[in-house]
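**Student:** compute the structure for the input listed below.
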Amino acid sequence: MARLRRPADQGHRDGVSIMKTPIIQFGTSRFLQAHADLFISDAMRAGQDLGPVAVVQTSGSAARAGRLAAFDGRPLPILVRGMENGETVERTEYTTCLVRGLSAADSWDEVERVFVEADHALSNTGDSGFQMPEDETIDDGVPVSFPAKLTKLLAARWRAGGKPLTLFPTELVTNNGVVLAGLCDGIARRSGLPDAFIAWMATDCVWANSLVDRIVSGALEPAGAVAEPYALWAIEKQERLVIPLTHPAVRPVDDLMVTARLKLLLLNLPHSCLAERWLADARPGDETVREMIADPAVRAWLDAIIDTEILPVFAAGGITEAPAYRATVLERFQNPFLDHRLSDIAMNHAAKKATRIGALTAFAAEAAPGHEMPTLTAIRDSGLKGLS
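**Tutor:** As a prediction, this is how the structure comes out:
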C-alpha cells in the first residue's frame, strides 16, 4: 500500500521538519480511526484537497504512547467485517491521513502552534470528554478538561490573528456542537477573557452538530481497528458551515433530530425489545443478538413490533427513509463477526426501555395521535429491570 504523499514542509523547529496539518483532531480513539479518519483518507485518495491530520492526545495516558507514535503517516489497517447488501464481507481498508501525534500534556506549545494554523478541528474525546471540574477556569498551565483546553487554544488563535475555525465534535452528546460551544463560553467568561474573544468564538467560529454511527468491535496494534461495514457521519446544516469533504458515509442533513430518531427508535429500541424477551424467557446467558434473531419466533415477534408499532409513527411523521434504515439495522444485527451479547444490552434495562419507549410515545403523540403500541406498552410496564 503506497503511503499518502505528505504536504510540503513548512519549515524547521529544533531540527525537526514542520508540516502544516489543516485538520487537528482531539482524541486518539479506534473509533475515529475507523470512522472520520478513514473517510478523510478516502477523500484525499480521491483527490479532494483537505490535507492531513494531526492528532492530539488529551488524556495524558501513558498507555497510549505506542498508538500516538503510530500516527506518522503509515497506513493503519481497518478490518471491515460484517453484512453488506445481503452478503458477508471481509476486507481491509486503510487510514492514511494521520501524520502527527502530539500529547497535550507533553507538547502544549506545539499543539498550540498547530491549532493556530489549522483550518478545521475534529474531536471525539470519549463518553466523559465534555466533563470538567466544577467552575473550571484557565490559567498559564495546561487545562484539565477538553473544553478548557479547547478554550485556551481558541484564545491563542484569536490573539494570533487567526481566522475563525470550524469545529466538528463527534462525541455522543445531543447537539454536541451547541453544547461544546456553551461550555467554552462559560470557561472563557469565568476566566475573564476579553469580550471581543468571546464574541468571536460564539459568532465567527462554526460549531457543527453531528451524529456518528459505526460499531468498532476490536483493536489492532499499535493502531487500527476492526469495524462493521455500516458507517454514518450525519452533520446538521447551518449557515456558514462548509463540510470539507464529500464521502458516501458523510451525510449533510437538514435536521439532526430525524437521524437521531432513526437510531434511537429503530436500532436502540429494538435492542431493548430483544433484551426484554431475553430476560422474560430466561434465555441462555451468553446469547448474542445474531443468535437470538435467528430464532424464527423471536424474529417474527420483533418484525411485528417494528412494522406495526414503530414504522407507522415514522410514516405519519413523513420520515420516508425509515424502512430502508430498518433493513440496514436488521442486517447489522446479523453480523457473523460481531458477538453482541444480550447480557450487555440488558444492563440498566429499565431506564433504557423507559427512555426509548417514552421517546416513541412522544413522537407518536406529535405525528400519529391515537396510535396504539400494545406490545411496547407491555414491555414498558412489565417491571423487568434487567442487569446492573
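
**Student:** switch to C-alpha atoms for all contacts and neighbour counts from now on
**Tutor:** Will do.

**Student:** give me the number of residues near Glu321?
**Tutor:** 13 (other CA atoms under 10 Å).

**Student:** what lies in contact with whichever helix or strand Thr328 is part of?
**Tutor:** Assigned by DSSP states H and E, Thr328 falls within helix 322-333. For helix 322-333, contacts defined as CA atoms under 8 Å, 6 or more residues apart in numbering pick out 82-84, 86, 228, 230, 262, 266-267, 289-290, 293, 311, 314-315.

**Student:** could I get the full set of helices for the stretch 51-200 of the chain?
**Tutor:** 65-69, 108-117, 146-159, 176-190, 195-199 (DSSP state H, counting those that start in this stretch).

**Student:** TSV for those helices, including mean neighbour count and distance to Ile345?
**Tutor:** Formatted as TSV, the helices of the stretch 51-200 of the chain follow (neighbours: other CA atoms under 10 Å; distance: least, CA to CA, whole Å):
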stretch	mean neighbour count	distance to Ile345
helix 65-69	16	29
helix 108-117	19	39
helix 146-159	21	29
helix 176-190	19	24
helix 195-199	15	42
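
**Student:** who wins for proximity to Val99 among the ones you listed?
**Tutor:** With CA to CA as the measure, helix 65-69 is the member of the helices of the stretch 51-200 of the chain nearest Val99 (9.7 Å).

**Student:** roughly how far is the closest one from the heart of the chain?
**Tutor:** On the basis of CA atoms, centre = their mean, to the nearest Å, helix 65-69 sits 21 Å off its chain's mean C-alpha point.

**Student:** helices and strands around it, which ones?
**Tutor:** strand 98-103 (3 or more CA pairs under 8 Å, 6 or more residues apart in numbering; DSSP states H and E).

**Student:** so how far is the strand it packs on off the chain centroid?
**Tutor:** Chain-centre distance of strand 98-103: 20 Å, with CA atoms, centre = their mean.

**Student:** now the element after the longest helix along the chain, going C-ward?
**Tutor:** In the chain, with assignment by DSSP state H, the single longest helix is helix 349-367. For helix 349-367, the succeeding helix or strand toward the C-terminus, using DSSP H and E, is helix 374-380.

**Student:** just checking, what packs against that next one?
**Tutor:** Counting by 3+ CA pairs under 8 Å, 6+ apart, helix 374-380 packs on helix 269-280, helix 349-367.

**Student:** and these: which comes nearest Gly182?
**Tutor:** helix 349-367 (25.1 Å).

**Student:** helices and strands around that closest one, which ones?
**Tutor:** Using 3+ CA pairs under 8 Å, 6+ apart: helix 349-367 touches helix 269-280, helix 311-316, helix 374-380.

**Student:** dump those into a markdown table; add mean neighbour count as well.
**Tutor:** Below are the helices and strands packed on helix 349-367 laid out as a markdown table (neighbours: other CA atoms under 10 Å):
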| stretch | mean neighbour count |
| --- | --- |
| helix 269-280 | 21 |
| helix 311-316 | 19 |
| helix 374-380 | 16 |
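
**Student:** now the other sequence, so there's something to compare against:
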Amino acid sequence: MLTRKELNLPKYSEKVIQFGEGNFLRCFFDWQLDIINKNTDLNAGVAVVRPIDFDAVPLLDTQDGLYTAIIRGINESGQVVKDYTVISSINREIPIYKNFKEYLELAHNEHMRFIVSNTTEAGITFSSEDTYDDEPQATFPAKLTRLLHERFTVFNGDMTKGFILLPCELIDYNGEELKRVVLKYAELWNLGEEFTNWLINGNIWCSTLVDRIVTGYPRGEKEELEKELGYSDNFITTGEYFYLFVIQGPKDILTKELKLEGLNLNILIVDDLKPYKMRKVGILNGAHTAMVPVAYLYGIDTVREAMENDDLREFIESAIDEEIIPALDMDKKELEEFKDAVINRFKNPYVKHMLMDISLNSMAKYKSRILPQVLELNSRTGKLSKKLLFSLAALIRFYKGVRENGDAIQLRDDKHHLDMYKELWMTNNYNEIVKAVLGLENHWDTDLNKVEGMTDLVAKYLEMIDKVGVAKALKEVK
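**Tutor:** Model prediction:
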C-alpha cells in the first residue's frame, strides 16, 4: 500500500478543486500537475470532489491520495516506452453526498485558485429542479454555483478571490458553456447582480481541448504490473504516451499562475481553440473514421493491426497527407507533426482499439469528421478526395451488414439509416445506392450528387469493393 511517509512525498498546499475522481483526470490533469509541482514552486495540491453518490469504489484517501500512472506507447523517436510514476498531487477526496459541509468549506480556503472538472459530456447541464438549499444539488453546474456563491459570500465579493476554471468535458467551448449554465442558476436562485458581476469579471472561464487515450484500470494486467512495481495499488491508471492540453484563455496569467515557463509540457495557451479542434477532428478522428470500414472489410479488427498492414497504413497516411492536411488552416509543419504523433498513437502496442467500437454512428461521424475536408479540398482545388471517397464507398458497403468472409457485421447506428441501407442493398444497383446515400440532404445538409464527379467515383469504388474485395480495390486508388 502506498503512503507518503514511506515514499518521502510531500502533501502540497491545496489550490485545486477537482470535480471527478475518474481515470481520465488522474492520468491527464493530475499527472501534468504532478510534473509541475516537482519542477517548480507551484505547490498545488488537489481536493477531489466525488460529484456522484457512488460507494462501490473506495476513496482515494485509502491510499493517502497516491496512485501509480503507467504511461505506455511510442515516443517521437518511434521507440516503445513505458513509464511508472507515483502521482502525489491529490491530497484527499470528498464524497459530496456525505460531506456537503466539507465541500462548501473548500470555498473558505483563500489559497484555492483552480477548478477542474470532467463530469462527462452530459455533465454540463441545467435543471430547474435544483434549488440553492439542496445538499447537494443534482447537476454539476448547480453544485458549482453553490460553491461559487459560498466563495463570493465568505470573501465579500472580493474580485481577487475568484477562480481559474478549466473544465475538461468533451464539448465545444466547454468553459463558455459552463459559465452560461452557472449564470442561469444564479438567475434562477435570485443571487443578485453583484454576484453575477463577480462570476463574470472575478473568475477566468477557460475553454479547453483535451487529448489522451486513457485505458484506465488494467484489470487483466494488475497482478503482473504489481509484481513489476513491487507494491499493491488499487488505483493504478494507464494511458498512452501522447497527450495534449489546449487552454483558451489569457496567456500571461495562465503561464504565470500554472508556472509553465520553461517546462517541456504539451500545454498550449491559445486565443481560440477552433484550429486545434479542427486539427484533431480532421486528422485523428477523421483518420479513425476513414480507416474503419476499409480495414474491417479487409478482415482486420483493431487500429494497431491496420497500421501493421502495409496497404492500409499507406492508404491512411496518404489520405491525411494529400486530402486532410491540405484542407486545414494551420501551419503545415504543425499539422505534419501532429499527423506523425497520430500515426504513432495508432501503432501503440498497449492500446487495443477495436474498429467496431469506433464504428458506432459512422454516418454522423463521416459527416462531422471527413466531409468538411472533402468539400473544402474540392472548393479549393476542384479535385475529388479519392481516398476519403473510397472510404465512403467502403462505408456504404460496410452497411450491407456482411464482411467479405460472410460474417455478419453488428451495425450500430440510427434505425432510419439501418432501415435505409437494408432496403437499398436489396437492389444491388450500385449507382442507385450511391445516389440515394449522397442525396440525403437532411443528413449531409446538401445534395452531394451535385458535386461534379462524386457520384460516379463513389459508385465505381463501391462496385469494385463489392465485387473484388477491398484489398484489390485499394490498389486502384491512386
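
**Student:** still on that earlier bit, can you select the buried ones among the contacts of helix 322-333 of the first structure for me in PyMOL?
**Tutor:** Here the buried members of the contacts of helix 322-333 of the first structure are turned into a PyMOL selection, burial being counted by 16 or more other CA atoms under 10 Å:
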select buried, resi 82+83+84+228+230+262+266+267+289+290+293+311+314
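
**Student:** name the surrounding residues that touch the longest helix of the first structure.
**Tutor:** Under the criterion CA under 8 Å, 6+ apart, residues 264-265, 268-269, 272-273, 275-276, 310, 313-314, 316-317, 370-371, 376-377, 379-380, 383-387 lie in contact with helix 349-367 of the first structure.

**Student:** kindly recompute the last result at 6 Å.
**Tutor:** For helix 349-367 of the first structure, the external contacting residues (CA atoms under 6 Å, 6 or more residues apart in numbering) are Leu269, Ser272, Val313, Ala316, Gly317, Lys385, Gly386.

**Student:** residues touching the third one, list them.
**Tutor:** Listed by CA under 6 Å, 6+ apart, the contact partners of Val313 of the first structure are Ala364, Ala368.

**Student:** go on, the fourth one?
**Tutor:** Contacts for Ala316 of the first structure (CA under 6 Å, 6+ apart) come out as Ala367, Ala368.

**Student:** how close does it sit to Arg326 of the first structure?
**Tutor:** 16 Å (CA to CA, to the nearest Å).

**Student:** with the last one instead?
**Tutor:** With distances taken as CA to CA, Gly386 of the first structure is found 25 Å from Arg326 of the first structure.

**Student:** then the fifth one?
**Tutor:** Plainly put, Gly317 of the first structure is 16 Å away from Arg326 of the first structure if you go by CA to CA.

**Student:** adding distance to Asp127 of the first structure, write the helices and strands packed on helix 349-367 of the first structure out as JSON lines.
**Tutor:** As requested, those are arranged in JSON lines below (distance: least, CA to CA, whole Å):
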{"stretch": "helix 269-280", "distance to Asp127 of the first structure": "20"}
{"stretch": "helix 311-316", "distance to Asp127 of the first structure": "29"}
{"stretch": "helix 374-380", "distance to Asp127 of the first structure": "27"}
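
**Student:** now the strands: where do they sit in the second structure?
**Tutor:** 14-19, 45-50, 67-74, 80-87, 90-95, 114-117, 164-167, 204-205, 207-211, 214-216, 237-240, 244-248, 267-270 (DSSP state E).

**Student:** quick one, what contacts the counterpart of Arg151 of the second structure in the first structure?
**Tutor:** In the first structure, the residue matched to Arg151 of the second structure (TM-score structural alignment) is Arg157. Applying CA under 6 Å, 6+ apart, we find Arg157 of the first structure in contact with Val116.

**Student:** try Thr166 of the first structure
**Tutor:** His120, Cys205, Val206.

**Student:** to which residue of the second structure is the first one aligned?
**Tutor:** If I follow you right, that is His120 of the first structure. Structural alignment (TM-score structural alignment) places His120 of the first structure against Phe114 in the second structure.

**Student:** is it true that its match touches Phe163?
**Tutor:** Yes. Under the criterion of CA atoms under 6 Å, Phe114 of the second structure makes contact with Phe163 at 5.4 Å.

**Student:** returning to what we had before: with distance to Phe146 of the first structure added, can I get the helices and strands packed on helix 374-380 of the first structure in a markdown table?
**Tutor:** Output for these, formatted as a markdown table (distance: least, CA to CA, whole Å):
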| stretch | distance to Phe146 of the first structure |
| --- | --- |
| helix 269-280 | 31 |
| helix 349-367 | 28 |
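
**Student:** please pull up the equivalent of Tyr274 of the first structure in the second structure.
**Tutor:** Just so we're on the same page, residue 274 of the first structure is Leu rather than Tyr. Match for Leu274 of the first structure (TM-score structural alignment): Met291.

**Student:** what about the nearest residue to that match once chain neighbours are set aside, how many neighbours?
**Tutor:** Closest residue in space to Met291 of the second structure, ignoring its immediate chain neighbours: Ile316 at 6.7 Å, by CA to CA, 6 or more residues apart in numbering. Ile316 of the second structure has 22 neighbours, counted by other CA under 10 Å.

**Student:** how about the one 3 residues further on?
**Tutor:** Here the neighbour count serves as a burial measure; for Ala319 of the second structure (other CA under 10 Å) it reads 22.

**Student:** let me have the contacts of helix 349-367 of the first structure in JSON lines, adding distance to Val178 of the first structure as columns.
**Tutor:** Compiled in JSON lines, the contacts of helix 349-367 of the first structure are given as follows (distance: CA to CA, whole Å):
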{"residue": "Leu269", "distance to Val178 of the first structure": "26"}
{"residue": "Ser272", "distance to Val178 of the first structure": "29"}
{"residue": "Val313", "distance to Val178 of the first structure": "28"}
{"residue": "Ala316", "distance to Val178 of the first structure": "29"}
{"residue": "Gly317", "distance to Val178 of the first structure": "25"}
{"residue": "Lys385", "distance to Val178 of the first structure": "34"}
{"residue": "Gly386", "distance to Val178 of the first structure": "34"}
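
**Student:** which one among those gets closest to Glu171 of the first structure?
**Tutor:** Nearest to Glu171 of the first structure out of these is Leu269 (CA to CA; 20.7 Å).

**Student:** so that closest one versus Arg283 of the first structure, what's the distance?
**Tutor:** Taken as CA to CA, the span from Leu269 of the first structure to Arg283 of the first structure is 19 Å.

**Student:** over to Ser59 of the first structure?
**Tutor:** Taken as CA to CA, the span from Ser59 of the first structure to Arg283 of the first structure is 40 Å.
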